[in-house]
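> Prediction below, plus the sequence it came from.
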Amino acid sequence: MSVRSLGAYLATLAMGAAAVLGLAQPASAAGGNYVALGDSYSSGVGAGSYTSESGDCLRSTKAYPQLWANANAPSSFRFVACSGATTSSVASGQLGALSSSTTLVSVTAGGNDVGFADVMQTCVLQSQATCVSRVNTAVSQMQSTLPGRLDSLYTGIRSRSPQAHVVVLGYPRFYKLSGSCIAGLTETERGAINNASDVLNGVLAKRAANAGFTFSSVVDEFTGHELCSGDAWLHSVTLPVTNSYHPKAIGQSGGYLPALRSVA
């Protein structure tokens, strides 16, 4: 074998090994054209450092989409996630960022469709029975009306970006049960909220799979960092109130970013 042939052979082996072992490829090759859709968990509410152009959407430079783009240098990056977004407002107001050349899409949506903010406000301000009843109403909505709304959104994403790898990210469990909290919600309320998060993630995973999308849970990443864990990556009730029950900057970089990176 000639020196040139040997060099080509070794290069081929090295490329094959990189593919098998999942070694890092050039960032530009990995990134392509990335669009980040979704609600406050994607815009980065709670992480601070909001961009002036984003206004009330509160897009943060510390949010996982921006962090992923910084690390991977995609050839184009559109960050259009917005605080308060529902499946319908993502569909009507954000999908214009997609195109046939989009290669990667990330999205969080569904929590606001079932009244996430109202659930948490009810549980903080009212009785245990009222809290559990409100959580159960949200769970019922997750199982009845939300699947159809997700299907509609996912169909819209696919129609506008037919070649894209679409990653649907879930939501964390909020509480470590039997944890360090000595005040606030009861264990019954915390357990009901955690269960609702599990149900929501299950619905998201199923609808994503049906659409041919990839679901990436963040539950494992946030385990040990829930509220009442002693090392929470989530805000509890706080001022400004918009930060409440949203990931801190460390929750974006240590929770959501690895969840995206593991599948993107």
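It's in. Numbering: from 1, shown residues only.

> Only C-alpha atoms from now on, for both contacts and neighbour counts.
OK.

> quick one: buried residues of stretch 82-95?
By 16 or more other CA atoms under 10 Å, the buried positions in stretch 82-95 come out as 82-91, 94-95.

> Can you lay out those as JSON lines showing distance to Val219 and secondary structure?
As requested, the buried residues of stretch 82-95 are exported to JSON lines (distance: CA to CA, whole Å; DSSP: H, G, I helix; E, B strand; the rest coil):
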{"residue": "Cys82", "distance to Val219": "22", "secondary structure": "coil"}
{"residue": "Ser83", "distance to Val219": "21", "secondary structure": "coil"}
{"residue": "Gly84", "distance to Val219": "22", "secondary structure": "coil"}
{"residue": "Ala85", "distance to Val219": "22", "secondary structure": "coil"}
{"residue": "Thr86", "distance to Val219": "21", "secondary structure": "coil"}
{"residue": "Thr87", "distance to Val219": "21", "secondary structure": "helix"}
{"residue": "Ser88", "distance to Val219": "25", "secondary structure": "helix"}
{"residue": "Ser89", "distance to Val219": "26", "secondary structure": "helix"}
{"residue": "Val90", "distance to Val219": "23", "secondary structure": "helix"}
{"residue": "Ala91", "distance to Val219": "26", "secondary structure": "helix"}
{"residue": "Gln94", "distance to Val219": "26", "secondary structure": "coil"}
{"residue": "Leu95", "distance to Val219": "27", "secondary structure": "helix"}
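
> putting a second one here so we can go through both:
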Amino acid sequence: MRHTTRHATVVTAALLAVWTGGPALAGSPAPSDEPVRYVAMGDSAASAAGVPDQTSLKCLRSNNNYPHLLARHIHPAAFTDVTCSGATAAQLSDQLAALTPDTTLVTLTIGANDARVVDVLEYCSALGLAHPQGAPCRDHYRRDGHDEVLQRIVDVGPAVATAVDEVHRRAPQAHVLVTGYVRFAPTGVPAADGPRDPACRLRETFADGDLAYLGLVERRLDAVLGRAARTHGADFVDNHPASNGHDICAPDGVRWSEGLVPTRPTAPFHPNALGEQAMAREVYARLHH
């Protein structure tokens, strides 16, 4: 994989030594030889908007977001968190400025704002409140065989690829990981005329038939992000498999994402503290995979 092989090995050795308290892998450089210099980039899913404690009102950044949780385990020689709510792949100039030729590790969570996913979820919530049966959201965005939301997701791919290329240009020695989003839509959804979980209904107002559509939206975004990362020399952290069963309809204490009315501190349709912890685990696991 372009730019990443040697420094991925170095970072892996350092992380294993720090996380497990044991020695570095045999044959790998000692962690002190190649210190980890970590820059975290991304949008509100990475900044953990609304999750305590918020340290930046401008960026809605938490000191318990997944980059901070990861940094507490790996103890990098340098750590810069420039994640910020509202960030898009098309407009990352402020965050890119944090990269240097000495940067050895970069995480990037981006793309949802380019596709305006939260806007879609909010609008679908309103449509579902007025028309709880059928699939009014899907029907609104899908006209004449063309789906506006899915097309926007397709367009995200080149923007993310360009962002990854620019990260490589500014930090040519860095191991770059593009992180996907945790799942919010239930994987097993009822039929359009089937029963809904009453407890979940208190947290979301999607029409019965739109849950499957929203699941398609998030799967398609995940696939586009993964393809852009892998074809441009970055690793992809797919958070969907681990988050099965932890969607917005899961019980409190199991749920990693919140719905329209969060019951744990976070922004609507964003990861809660458990989701951020899960993302940190998945990034770490991918680093020493």
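Okay, I see it. Please read these numbers as outputs of a predicted model, since none were measured by experiment.

> For the two chains, what TM-score is obtained?
Once superposed, the chains reach a TM-score of 0.83 (TM-score structural alignment, normalised by the length of the first structure), with 240 aligned residues with a CA RMSD of 2.5 Å.

> Of all residues in the first structure, which one is nearest the centre?
Leu169 (3.7 Å; CA atoms, centre = their mean).

> Export the buried residues of stretch 82-95 of the first structure as JSON lines, with columns for distance to Ala209 of the first structure.
Converted to JSON lines, these look like this (distance: CA to CA, whole Å):
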{"residue": "Cys82", "distance to Ala209 of the first structure": "24"}
{"residue": "Ser83", "distance to Ala209 of the first structure": "25"}
{"residue": "Gly84", "distance to Ala209 of the first structure": "25"}
{"residue": "Ala85", "distance to Ala209 of the first structure": "22"}
{"residue": "Thr86", "distance to Ala209 of the first structure": "20"}
{"residue": "Thr87", "distance to Ala209 of the first structure": "17"}
{"residue": "Ser88", "distance to Ala209 of the first structure": "20"}
{"residue": "Ser89", "distance to Ala209 of the first structure": "22"}
{"residue": "Val90", "distance to Ala209 of the first structure": "19"}
{"residue": "Ala91", "distance to Ala209 of the first structure": "19"}
{"residue": "Gln94", "distance to Ala209 of the first structure": "22"}
{"residue": "Leu95", "distance to Ala209 of the first structure": "20"}
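
> any idea which of those residues is the one closest to Val124 of the first structure?
Nearest to Val124 of the first structure, judged by CA to CA, of the buried residues of stretch 82-95 of the first structure is Gly84 at 19.5 Å.

> shouldn't that closest one be in contact with Val114?
No. If you go by CA atoms under 8 Å, Gly84 of the first structure and Val114 don't touch, sitting 11.8 Å apart.

> Mind jotting down where the helices sit in the second structure?
5-20, 44-47, 66-74, 93-96, 117-130, 136-141, 148-170, 198-201, 210-230, 240-243, 273-287 (DSSP state H).

> Identify the residue of the first structure aligned to Lys58 of the second structure.
Mapped onto the first structure by TM-score structural alignment, Lys58 of the second structure lines up with Asp56.

> can you tell me how far the alignment partner in the first structure of Ser85 of the second structure sits from Asn33 of the first structure?
Using TM-score structural alignment, the partner of Ser85 of the second structure in the first structure is Ser83. Here the criterion is CA to CA, to the nearest Å. By it, Ser83 of the first structure lies 23 Å from Asn33 of the first structure.

> rewinding a little: how about the residue nearest to the centre of the first structure: what's its closest non-neighbour residue?
Ser216 (4.9 Å; CA to CA, 6 or more residues apart in numbering).

> ok, now which ones touch Leu260 of the first structure?
106, 167, 169, 216 (CA atoms under 8 Å, 6 or more residues apart in numbering).

> Would you agree the last one is in contact with Gly170?
Yep, that's Ser216 of the first structure we're talking about. Yes. Between Ser216 of the first structure and Gly170 a contact is recorded at 6.4 Å, counting by CA under 8 Å.

> More neighbours: which of these two?
Gly170 (27 against 24; other CA atoms under 10 Å).

> what does the more buried one align to in the second structure?
Match for Gly170 of the first structure (TM-score structural alignment): Gly180.

> How about its match: what's its closest non-neighbour residue?
That would be Asp238: by CA to CA, 6+ apart, it lies 5.2 Å from Gly180 of the second structure.
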